[in-house]
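Asks: The following comprises the amino acid sequence and a computationally predicted model.
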Amino acid sequence: MGSYNVMDGGEDRWSGQMNLLASLDLDILGIQEAKHWDRNDGARLNETAEALGMQPLFAPSRSHGCHLVLLFRWPRVRCRRFQADISCGRFHHAASRAQLVVEGFDQPLCVLHTHLHPFSPSARLKEAGWLTEYAAPDRLSLIIGDLNTGGLTDKDPDDWESVPAHLQSRHRLVRSDGSYAGTDRRAMSALMGAGFIDPPQHLGITPPRTAGHWGGGSEPWDRRSDYVLLSPRVAPALHNHEVVDTPESRGLADHLPVVDTFVTSPG
């Protein structure tokens, strides 16, 4: 399963993005920034589903048209329930919840799909509060999405001065006097403290970047922003974590696809 921020709906890069995603043959995929995919009676939404051979679940964003689309591959995965908005409109973008029947799991998998606040670390922390309960030890849960924050063990930029000053408030802790400290990781700390598990940390690998390659003024430093986080009951099935970081994928969006592979035992 995977997560991919397609950047402004994909625009003229959409066909290349679909070719890349189709080659991954994912069973569950969360797409962020599905801008304009609801226009013309959902034409682009349905074109995407057809291109990938998957079923779409659409969650409208409250801001900037950055809608969420969760796709699943029927009949390998079946949707039992879907709620497009779990927070009654309190997320900057959205947070959806799907109950998916996946072979090998003894109960439906709860998939939370979200795109946390891009501009305010304090708002991200509040949004994380809507998600922490799903890390309970008895639940089979995932969080998929662009969380707009680094992992707890990810490095800060080597030189914060290389980050444009007008963008630093999106990422850094602000002291009482208005000066900056390091990266604000409070939202991720809340999720990890609740029990969610970060796949590369669980596998003992260095987390690959998911953003920073694009340049052109769009926060051009290597960092993580995109995740599949696991509740403790899901973690034993985790087999592999990778980011599709190739010359092709770097030219398709300002984020890179994140893919986590699971091995389950049928029945």
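Replies: Looks like it arrived, so ask away.

Asks: Please make it C-alpha for all contacts and neighbour counts, starting now.
Replies: OK.

Asks: so where do the helices sit in the stretch 101-250 of the chain?
Replies: 121-128, 186-194, 199-203, 247-250 (DSSP state H, counting those that start in this stretch).

Asks: Mean neighbour count and distance to A51 for those - can I get that in a markdown table?
Replies: What follows is these, written out as a markdown table (neighbours: other CA atoms under 10 Å; distance: least, CA to CA, whole Å):
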| stretch | mean neighbour count | distance to A51 |
| --- | --- | --- |
| helix 121-128 | 20 | 32 |
| helix 186-194 | 19 | 33 |
| helix 199-203 | 16 | 28 |
| helix 247-250 | 14 | 18 |
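
Asks: between those, which gets nearest to T264?
Replies: Within the helices of the stretch 101-250 of the chain, the stretch nearest T264 is helix 199-203; the backing value is 15.9 Å (CA to CA).

Asks: Quickly note the distance from W214 to D245.
Replies: With the distance defined as CA to CA, to the nearest Å, W214 ends up 12 Å from D245.

Asks: I meant V174, not that one.
Replies: For V174, the distance to D245 under the criterion CA to CA works out to 32 Å.

Asks: out of the helices of the stretch 101-250 of the chain, which comes closest to V102?
Replies: Between V102 and these, the tightest spacing by CA to CA is seen for helix 199-203, at 19.2 Å.

Asks: so P200 makes contact with R209?
Replies: No - with contact defined as CA atoms under 8 Å, P200 does not reach R209; the gap is 11.3 Å.

Asks: The structure to be compared is supplied as follows:
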Amino acid sequence: MVALSVYPDQLSFLGGAMNLPADFTSHRFAAGRERANTLKVVTLNLEAGGWDGHHGQHQRLDLLPELIGDADLVLFVEGKEFSLHGQELRFHAERLLADLGLRSFMTRSVIGELHDLVFARWPRLRLVRHYTPDLPGVFHDQIGWLSFEVTGLDRLLWVRSVQWASWNGDVRLDLAQKLTRYAAPDKAAIIGGDLNAIWPDCPGHDEFEPDWLAMPPHKRTHKTLPPGLRPDKAQKVLVSDRRATQILHEVKFVNAGCLAGDMTPTLNHHIDNGQGARIDHLVFSPWLAPAIIPESYRVRCDELSEQASNHRRVSVRLDLGRLG
């Protein structure tokens, strides 16, 4: 069977010759326009890049296609050892996703072997730039950013996959301040990944605040305010350190979960004695945020998610047609 590509300006001729239904044009191309205007964005922290310590291999990485689904853009963090052996694991992941049309781009970590990756559907998203720390002339606030030409978008789409430090709020604050330029009024930008921080409370809903005393002492101070910044005079009350996410909020980045009013924790329920919070985020620049479809926002909570990682997959769809 030969596939026939039909363009709108050909339909008047082909419609008569092929005796197509009268509503062929409106239904077929309305659906096509809808698909062309929609972009599904996913962020996934696949714990240790899918490493299975029990079996001594990355066998959980094979779950990637089912976890990703029909995504157009995947912001993937914790690519453990993806740079070793000629980037063998990175390209294994890309082969797993080949049938989905996704290509991989990796930014090597400067502090270890947990690398940040972006998988993008080709040729829908066509890479223009990728700033990596090993290249000359790359500024501190450019590292990790990719820009794409995107069908249906009149400007470059800037994308950043991130995993902020789990151990120190000052480090997270520094990383957040490096992202603020991408909230400029003319920027189409997406930031996604494991921020290791809760978003500020928004009107109409509050984030889940963990009971920090329910955690063992050695885990209580990584994501809470340090001594000197705690809210009580005795400096003993532990509260989440949201300074880094507050920076993003103040420069008008929009959190998809907040827009959806969905505060589902993104850590699986067995993590941190049930005190895991919503720390994996998809955030959008002010210019791009009107494209978010709030009702499409999902935090995947199922057996596969529990099996694959300590973090849950987060996704949302954009309707680029809403941008005018």
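Replies: Now that the structure is in, tell me what you want to look at. Here the structure is a predicted model, which is why all the values come from computation and not from measurement.

Asks: Tell me where structure 2 has strands.
Replies: In structure 2, the strands defined using DSSP state E lie at 38-45, 73-80, 102-107, 114-121, 125-130, 145-150, 157-163, 188-194, 254-255, 280-284, 292-299, 314-319.

Asks: between these, which one is nearest to S26 of structure 2?
Replies: When the strands of structure 2 are ranked by proximity to S26 of structure 2, the top entry is strand 38-45, at 18.1 Å, counting by CA to CA.

Asks: Show me what that closest one is packed up against.
Replies: Helices and strands touching strand 38-45 of structure 2, by 3 or more CA pairs under 8 Å, 6 or more residues apart in numbering; DSSP states H and E, are strand 73-80, strand 188-194, strand 280-284, strand 314-319.

Asks: Can you list the neighbours in contact with that strand?
Replies: 68, 70-78, 192-194, 280-282, 309, 311-321 (CA atoms under 8 Å, 6 or more residues apart in numbering).

Asks: Try it again at 6 Å.
Replies: Outside strand 38-45 of structure 2, the residues within contact range by CA atoms under 6 Å, 6 or more residues apart in numbering are 71-77, 192-193, 311, 313-319.

Asks: With stretch 90-100 of structure 2 instead?
Replies: With CA under 6 Å, 6+ apart as the criterion, stretch 90-100 of structure 2 contacts 65, 82.

Asks: Give me the buried stretch members for that stretch, please.
Replies: Across stretch 90-100 of structure 2, burial judged by 16 or more other CA atoms under 10 Å covers 90-91, 93-97, 100.

Asks: In helices only, show me the residues you listed.
Replies: Assigned to helices by DSSP state H, the following of these qualify: 90-91, 93-96.

Asks: Tell me the one of these nearest R243 of structure 2?
Replies: Distance to R243 of structure 2 across those (CA to CA) is lowest for R90, with 33.0 Å.

Asks: Pull the contacting residues for F82 of structure 2.
Replies: When contacts are taken as CA under 6 Å, 6+ apart, F82 of structure 2 is in contact with 89-90.

Asks: That one maps to what in structure 1?
Replies: When structure 1 is aligned by TM-score structural alignment, the residue opposite F82 of structure 2 is W37.

Asks: Next: N310 of structure 2.
Replies: Superposed on structure 1 with TM-score structural alignment, N310 of structure 2 falls opposite D254.

Asks: what do you get for C301 of structure 2?
Replies: If you follow C301 of structure 2 across to structure 1 using TM-score structural alignment, you land on D245.

Asks: neighbours around the closest residue to its match other than its chain neighbours, how many?
Replies: Leaving aside its sequence neighbours, D245 of structure 1 sits nearest to L256 (CA to CA, 6 or more residues apart in numbering; 6.4 Å). By other CA atoms under 10 Å, 27 other residues sit near L256 of structure 1.

Asks: what about L256 of structure 1, distance to A190 of structure 1?
Replies: When CA to CA is the yardstick, L256 of structure 1 and A190 of structure 1 sit 25 Å from each other.
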